[in-house]
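Colleague: sequence and computational prediction follow.
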Amino acid sequence: MDGQGTSGAAEPSGGAAEPSGGVAEPSGGAAGLSGGVAGPEALRPLVDEVLAGLAAGARRRGGPIVPGTPAEVAAAVREALAEARGPAALRRLAELLAYGAADPADPHCAAHLHCPPLAVAVAADLAVSALNPSQDSWDQAPAATALESELLAELAESVGFRPDRAAGVLTTGGTESNLMGLMLARDQRLGPDVELNGLPGNVRPRILASEAAHFSVQRAAALLGLGERAVRTVPVDRQLRMDPAALADAFAEAGWEGATTLAVVATAGTTDTGAVDPLHAVADLAARHGAWLHVDAAYGGGALFSERLAPLLDGIDRADSVSLDWHKLGWQPAAAGVFLAREARTYASLARRAVYLNPADDEEAGYPSLLGQSLRTTRRPDAFKLAATLRVLGRDGLGALVDRCHENALRAAELVRTTPELELHCDPVLTTVVFRYAVPDPAGSDRVNAGLRRELLRTGRAVVGRTELPGHGPGRVRLKLTLLNPHTTEAELASLISAVVEAGKAQPGARGTARPAT
C-alpha cells in the first residue's frame, strides 16, 4: 500500500522531569490519557489524524469494498504494519482500515444486516470510549447505570411490556440476547440447578424454532447443555414465516409434548427475507402448552419506530423475552443489542453477588447494581449512544429512516421484477430483497449466482449477499440485498441492479437464459 501521509499528531510534551530510572513520564500526545480535564485536548489532534486517515482510505478505495483477493488484502495489511511507525502510524493505519473496509455507507454495499452508523451515534460512542466506564458496579459508572435503566424502561414500553415489571440489559447483539432468553426459559421450566443428565427418561427438553430462525438458537442450545439437536425446526412458507399448523403438529408429535418443550422462538425479521412469524398464533400455542415464548426481533425490532411497519410486530407484547438490535435498523455502531424480559422475577437465576462489586450493604444503602442483569462482567455503557440518538432525532426521526429503507426495498424489488435476467423470490417485508439471476438449470443457477457475487467482490464493484432457501438439492442459491442506507437514491439502486446483471452475463453458462419481461 502506498502513501504514508504526514502526521499532525502532537508529540509527547517535552520538559517533563524524569524519574530516577531515567525514563520520561508520558504526559501528552499519543501517550496521554483520554479522561480527565485534559483528556479532550489530548484526543483532539489524534482524532484529527484518524479522520484524515479515514478520508484518505475511502478515497483510495473508491467503492463499496477494496478490490482484490483475500490474499492481496492480507499482503497490504502486512505491508502497512511493517511501515507504520511513530507519530504517523495512527493516520497510516486508519487509512488502511478505511481502504480495506466494506463500507455500508456506500449504496453498492448491500449484503448484510450491517448498517452505516449515524454520525451522532459514533460521536456519542467516542465519549464512552474516552471515559471507559464499566457497568459491573455503580462506582464505575454512576450516570451510565441510571441512564441504562431509564432507556430500558422506554424500550420495554415500546414493545408493550410494563416498564415497572420488566427487566433487561444491553447486549452484544442477537446471539447473546437469544442465549439469555433461552437460558431463562430453561431455568423457569427446569430450575437453574438442574442436572440435565439426571432428568427422567421421559423428560427431553426441546426448543421449537422455524427453519428460518437464526443459527444462534442452535448455538444457545449447545451452550446451555441441551445439545443442538434439542432444537426442532418448524417448516416455513415461501416468505419464510413459521407455519402455525406445523408448529401445532410439532407440539403434538410423540416425544415432543408440551411438558418437555422449554421454549418457542418466533422470529420477527428473518435474516434472509425479513419475514415476521405470525406472533399471535405462535403465542397462543406457546401459552396452551406452557412454553416460554422468545421473540427474536433483532432485525424487525426497528419496525417499532415506524407507524407504517409497527403493525407487523403486533403480538410481540405477549413474549416472555425479546431480542432487539439497534446496530441493524437503528444505525448504531456495534454493539447495540438489547434483551428484555417481560417479568423481572424471571431474571432471578442471573442474580449474582460479588462482594467487591455489589456488596449487599451497598445495595441496602441505595447504590444499585446491574451485575445480575448481564452474562458479562466488564461491560461498556452501549446505552449511551442509543439514548443520545433518540434524544437528537426522536422516534419519529428514526422512523423516517426506517421508512426510507423500506421504500428502497420496494423500489429495488420492482427493478428486479422488471429486469428480464432476474427473478424475484418474494415481495419485501422490511428492507431485504431476495432474488437470483435466472438460469433454468438448478445446478447452473447456483454456480452462476455464487460466481457473479464473487466477481463483484473481486472487482470491488458491489457487495451483494448470498443465501440458500430451505430444503435440499440444487437450485436454492439466491442473492440478497439488505438495504440499510436511508440515503440511497433510486438511480443508485438501478446502478446496483445493473452491476449484478452485467456480472451475471459474464458467468459461464449464463448467456441466453433471460426470462421474458413481465
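Modeller: Yep, that arrived. Source: prediction; values computed, not measured.

Colleague: every contact and neighbour count from this point should use C-alpha atoms.
Modeller: Noted.

Colleague: tell me the contacts of the residue nearest to Val448 when sequence neighbours are not counted?
Modeller: Using C-alpha to C-alpha, 6 or more residues apart in numbering and skipping residues adjacent in sequence, the residue nearest Val448 is Gln507, 5.8 Å away. Gln507 is in contact with 448, 451-452, counting by C-alpha atoms under 8 Å, 6 or more residues apart in numbering.

Colleague: reformat those as a markdown table; add secondary structure and distance to Val66.
Modeller: What follows is these, written out as a markdown table (DSSP: H, G, I helix; E, B strand; the rest coil; distance: C-alpha to C-alpha, whole Å):
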| residue | secondary structure | distance to Val66 |
| --- | --- | --- |
| Val448 | helix | 22 |
| Gly451 | helix | 18 |
| Leu452 | helix | 17 |
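
Colleague: okay, now the one to match up with it:
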Amino acid sequence: MRSPHLLNDRTAEDYRRTVSAGVERVAARLAHVDRPFTGVSPPDLAPLVDAVDLERPLPDAADALAELDRLYLRDAVYFHHPRYLAHLNCPVVIPAVLGEAVLSAVNSSLDTWDQSAGGTLIERRLIDWTAERIGLGPGADGVFTSGGSQSNLQALLLARDEACDAVRKEEGAELRTAEILPRLRILASADGHFSVRKAAAVLGLGYEAVIQVPCDEHRRMQPAALAAELARLQREGLVPMAVAATAGTTDFGSIDPLPQIAGLCAGYGVWLHVDAAYGCGLLVSDRRRHLLDGIERADSVTVDYHKSFFQPVSSSAVLVRDRATLRHATYHADYLNPERMAAEQIPNQVDKSLQTTRRFDALKLWLTLRIMGADGIGELFDEVCDRAAHGWRLLASDPRFEVVVEPQLSTLVFRYVPEDEAAPPELADAANLHARQALAAAGTAVVAGTKVDGRDHLKFTVLNPATSLDDIAAVLDLIAEHASAYVGEALVRAA
C-alpha cells in the first residue's frame, strides 16, 4: 500500500506544500497576536476538543489546520509577546526553529550510531563545546536530555553510585546497595528546584534524604550552614552523596556562592552538582560570565538551552567532569549496543543516556551557533538581564510594591502592598492572587505567582528581549489597578 501521507521520495512535494501551509498559518498568527493569551478557560475550550471525532479524519490537511487554529493556535499562550512574563519560557530564535523542522522530518534517533551517524557527532561536538565553556577539563563528557529535571536526575544517579562505590571501598566490597542507601543524603539549597527532591525519591532514597540548606537574604545557599550540615553528617555516620547547588533559582534567579561551596565539597570529598538550567545563559554572556565563577569545579552540571539559549523545547544536557562516571548509566543490550561496539569505539550515545530513543535536539543549537553565533545568544541573554535590573529599580522606587531581592539574572519577585496600612496580610495575599487571575482572564499579560515566607507574591520572569521597561511599567499599573480595586471592595464589605 502506498500511503499519500508517508514521507518519502514520492511524497516530497506534498510534504513541501503541507508544511508550508502550516508555516504560513503560524506566521499569520504570530504577526497578528496582540496579547499573550486570550483568557480562555478550561470549561470554554474543553468541549470544543472533546467534540472532535478522532475516528473520522478530515478531508485534507487544510481542514485539519483550520480546525487546529480553532482548538490551539487561537488560544495558545504566546511566549514571544512582550507581556508574557510568567515562567521560564523563552521566545525562540529562527535558526533553532529551522533545526526543529529538519530534525522532525529526518527523524534520527540519537541512541546508536547506525541510527544517527552525523547527528551523533554533532551532539558530541556540542557537549564538548559546552564543557569547554564551563571549564570542566579534558576528561569531561555528557549527553543531551529532555530537560533540567532529567539532567538533575541523571547527575544524582551518578553521584549516588559513586558514593556507594566509595563506601564499599572504605567499609567492604560485600556491602549491598540496599544497605548503603538509607545512609545517603543530598544537601540542596532551600530555594533549589523541586526536581532534586523528586530525584531522591526516584533513586530510592526518599524525599527525606534531601537536607535543605538555609539561604541568605539574597536567596543564596549559606556556606556556613552547608559546612555545619556536612560536619553533622560526618559525626552521625551518614554519607553526603552530593551537594546540589543552583546557578539561577527558579523563583529568584539567585546564584549560590559556587567557589565557597566547591571548596567545602572538595574538603569533604563530596560530589558537587550545579543546576545551571536557568543560569547557563551566562556561559555566552559578554558581561556577566563571572557570575558563574566556581562552576568549573563541579562534578556535574545541568544546562537548559531551552531556557536561556532561546531554543525550542526540548533542549537540555547534563555534563560531567569525569566521563568515566557515565558508566553508571550504561547498559549493553545485545540487539542495540553490545559490548563489542564499545571495544570497537563505535560512538553510541545510549551508552551514557537514561533514554533510549532520543530526538536530535542538538541540531537546533548547532544551527543557532552556526547562523547567529554564541555572542548573538549572549547579547540576547544580557539584554533580558538588563531589563530585569531596570525593572527592579522601578519596583524598588514604587510605594505600591515591595520587591524581595535584587536580581542576578532576569527574575523579579514582588508583592502589591495595600495603601491602607491596617489591611491584614491575608487581604494583601488575596489581592495579589486576584490581580494575577484578572490579568490572565483578560489576556493582557501573563505573570507567575509564588510564596515567599508564607505570603503570596507575584513573579516576572523576563526572558524576552522584546519586553521593554514600558511593558513592565504598564503591567505593574494593571496589577496595582486590579489589586487596589479588590482591596477597596473587601474593606467596604468588612466595614
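Modeller: Structure received. Owing to the predicted nature of the structure, the values given are computational and were not obtained by experimental measurement.

Colleague: before we move on, back to that, looks to me like the residue nearest to Val448 of the first structure is in a helix.
Modeller: No. The assignment for Gln507 of the first structure, made by DSSP: H, G, I helix; E, B strand; the rest coil, is coil rather than a helix.

Colleague: how about it, what's its partner in the second structure?
Modeller: Under the alignment by TM-score structural alignment, Gln507 of the first structure pairs with Tyr486 in the second structure.

Colleague: and the residue mapped onto Leu97 of the first structure from the second structure, which of the three is it?
Modeller: The alignment partner of Leu97 of the first structure in the second structure, by TM-score structural alignment, is Tyr72. When classified by three-state DSSP, Tyr72 of the second structure comes out as helix.

Colleague: can you name the residues of the second structure that the helix ranked longest in the first structure overlays?
Modeller: Determined from DSSP state H, the single longest helix within the first structure is helix 383-417. Across the second structure, the stretch matching helix 383-417 of the first structure (TM-score structural alignment) is residues 362-396.

Colleague: swap in stretch 268-286 of the first structure?
Modeller: Using TM-score structural alignment, stretch 268-286 of the first structure pairs with 247-265 in the second structure.

Colleague: please apply the same query to stretch 127-139 of the first structure.
Modeller: Per TM-score structural alignment, the counterpart of stretch 127-139 of the first structure in the second structure is residues 102-114.

Colleague: tell me which residues in the matching stretch are buried?
Modeller: 103, 108-113 (16 or more other C-alpha atoms under 10 Å).

Colleague: distance from it to the middle of the chain?
Modeller: Computed by C-alpha atoms, centre = their mean, to the nearest Å, the chain-centroid distance of stretch 102-114 of the second structure equals 23 Å.

Colleague: residues contacting that stretch, please?
Modeller: Contacts for stretch 102-114 of the second structure (C-alpha under 8 Å, 6+ apart): 115-116, 119-120, 336-337, 346-351, 355-361, 363.

Colleague: run the last query once more with 7 Å
Modeller: Applying C-alpha atoms under 7 Å, 6 or more residues apart in numbering, the contact partners of stretch 102-114 of the second structure are 115-116, 119-120, 347-350, 356-360.

Colleague: ditto for stretch 170-186 of the first structure
Modeller: Applying C-alpha under 7 Å, 6+ apart, the contact partners of stretch 170-186 of the first structure are 216-217, 220, 224, 262-263, 292, 294, 296, 298, 321, 323-325, 335-339, 346-347, 382-383.

Colleague: narrow the residues you listed to those in strands?
Modeller: Using DSSP state E, the subset of those located in strands is 262-263, 292, 294, 296, 321, 323-325, 337-339.
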